[in-house]
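**Student:** Sequence and predicted structure are below.
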Amino acid sequence: MIARYGKPPLAGQAYRRRPGAYAILWRDGRLLLTHQQRPVPEFQLPGGGIDAPEHALAALHREVAEETGWIIGQPRYLTAYRRFCFMPDYDIYAEKRCQIWLARPIRRLSDPTEPGHSAHWMTPRQALAALQDPGSRAVLRAFLAGRQPPGSSRTT
């Protein structure tokens, strides 16, 4: 069973499954997060939707580059979780299925190309305080504590 975070689904509301790939980007004791301005200003783990027939790893590389300007290496699957939410930028209710990967930021190629995004290096404490999504916080907290992330079905 995939762990669920956030609010429960609304009774009677249809939700569209939206798979996504997100990264904990760790380098020299710091984490690279993205800040999105719209539709709601918030810090997030870099990543986003997996567009069919795209593979999760291809989506991860693409989304990280778009949102941070960095290329990544050595991605390793950690876990997955789901959350139910309204996605105002797509005008849909979604059951987001978030795959979380650990990767190393290798090189900055450019500023983020995704409009309204900026990349920010943070200490672990800053990152935990900044992340809005409770699933991202839980997975990051487990990673930082050296524990198996919640809902993990593979060894790390």
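**Tutor:** On my side now, so go ahead. Residues are numbered from 1 along each chain as shown.
**Student:** contacts, neighbours, all on C-alpha from now
**Tutor:** OK.
**Student:** ok, and for stretch 113-131, which residues are buried?
**Tutor:** His117, Ser118, Ala119, Met122, Pro124, Ala127, Leu128, Ala130, Leu131 (16 or more other Cα atoms under 10 Å).
**Student:** what about it, how long is it end to end?
**Tutor:** End-to-end distance for stretch 113-131, by Cα to Cα, to the nearest Å: 21 Å.
**Student:** where along this protein do the strands fall?
**Tutor:** Here the chain has its strands, by DSSP state E, at 3-4, 16-27, 30-36, 42-44, 47-49, 70-87, 92-108, 117-122.
**Student:** ok, which pair from the buried residues of stretch 113-131 is furthest apart?
**Tutor:** Spanning the widest gap among those are His117 and Pro124, at 20.3 Å by Cα to Cα.
**Student:** roughly how far apart are Ile71 and Arg30?
**Tutor:** 16 Å.
**Student:** The two: which has the busier surroundings?
**Tutor:** The residue with more neighbours, out of Ile71 and Arg30, is Ile71; 19 against 16, by other Cα atoms under 10 Å.
**Student:** One more to weigh against that first structure:
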Amino acid sequence: MIQFKDRRGHEFTPTAQSIVKKREGAFVIALHNNKVLLTYQKHAIDVPELPGGGIDEGENALEAAQREFEEETGIAFPSDLTADTDFDIHANFYADDVKEFWIYDQTYFLYTKGLAPLYFDGRKPAPEQGFKEWISIDKIDALGMHAIHKDILKKVIPS
């Protein structure tokens, strides 16, 4: 049986009655001065995550990542930014807030240049009833952040 992980890293197995669906998503990894921009959403305010989400019909992954970044952070995505790299992963994700199992193909866009105008200190409110914050990368291990996103950051950020 296929195992799915929720945002906290707990494993779940779907039953015959479970909703299982394919989903595509795109996310922004914004790194500036050894800090990464994270959001805290109302459905899991204790679990910081990378800005991003589902790809809407008619969008490509980059368009979705930039739209989701703006929606979740309230920060306009600069049109002149170019990703250092992008990469795809596959994740079996249990979305505990909606009780769905997602066979989730995700694209991540890493940005490390031109982010100074987006930087701020401390926590600031974010549009989706949460907040946003730049977190030092040396604190990532101690954070109870989104398990998939934490694994991605560990692979992307040099030790």
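**Tutor:** Arrived safely, thanks for sending. Everything quoted here is computed from the prediction, not taken from an experiment.
**Student:** For the residue nearest to the spatial centre of structure 1, which non-adjacent residue is closest in space?
**Tutor:** Here the mean C-alpha position of structure 1 is nearest to the C-alpha of Tyr22 (Cα atoms, centre = their mean), at a distance of 3.2 Å. Nearest non-adjacent residue to Tyr22 of structure 1, counting by Cα to Cα, 6 or more residues apart in numbering: Gly47, 4.1 Å away.
**Student:** what's the answer for Phe69 of structure 2, then?
**Tutor:** Pro51 (5.2 Å).
**Student:** From Pro9 of structure 1, how far out is the counterpart of that neighbour in structure 1?
**Tutor:** Here Pro51 of structure 2 is matched to Pro46 in structure 1, going by TM-score structural alignment. As judged by Cα to Cα, Pro46 of structure 1 and Pro9 of structure 1 stand 24 Å apart.
**Student:** Which one of these two is surrounded by more residues?
**Tutor:** For Pro46 of structure 1 and Pro9, the more surrounded residue by other Cα under 10 Å is Pro46, and the numbers stand at 26 against 15.
**Student:** looking at it, that one is touching Glu67, isn't it?
**Tutor:** Yes: using Cα atoms under 8 Å as the test, Pro46 of structure 1 is close enough to Glu67 to be in contact (6.3 Å).
**Student:** Need the residues touching each of those two.
**Tutor:** Thr34 (Cα atoms under 8 Å, 6 or more residues apart in numbering).
**Student:** Measure how buried the corresponding residue of structure 1 for His90 of structure 2 is and give me the count.
**Tutor:** Structural alignment (TM-score structural alignment) places His90 of structure 2 against Tyr81 in structure 1. Tyr81 of structure 1 has 21 neighbours, counted by other Cα under 10 Å.
**Student:** give the contact list for Arg17 of structure 1.
**Tutor:** Counting by Cα under 8 Å, 6+ apart, Arg17 of structure 1 has contacts Ala94, Glu95, Lys96, Arg97.
**Student:** Tyr104 of structure 2 versus the counterpart of it in structure 2, what's the distance?
**Tutor:** Correspondence of Arg17 of structure 1 to structure 2, assessed by TM-score structural alignment: Lys22. Here Lys22 of structure 2 is placed at a distance of 6 Å from Tyr104 of structure 2 (Cα to Cα).
**Student:** got it, and Tyr94 of structure 2?
**Tutor:** Using Cα to Cα, Tyr94 of structure 2 is found at 10 Å from Tyr104 of structure 2.
**Student:** who has more neighbours, the two?
**Tutor:** Using other Cα under 10 Å as the criterion, Tyr94 of structure 2 and Tyr104 rank with Tyr94 on top: 26 against 18.
**Student:** Just the residues contacting stretch 128-141 of structure 1, thanks.
**Tutor:** Contact partners of stretch 128-141 of structure 1, identified using Cα under 8 Å, 6+ apart, comprise 4-6, 24, 42-45, 79, 81-83, 100, 149-150.
**Student:** most surrounded residue in those?
**Tutor:** Using other Cα under 10 Å as the neighbour criterion, Ile100 leads these with 28 neighbours.
**Student:** what residue of structure 2 matches up with that one?
**Tutor:** Residue correspondence to structure 2 (TM-score structural alignment): Ile100 of structure 1 is matched to Tyr108.
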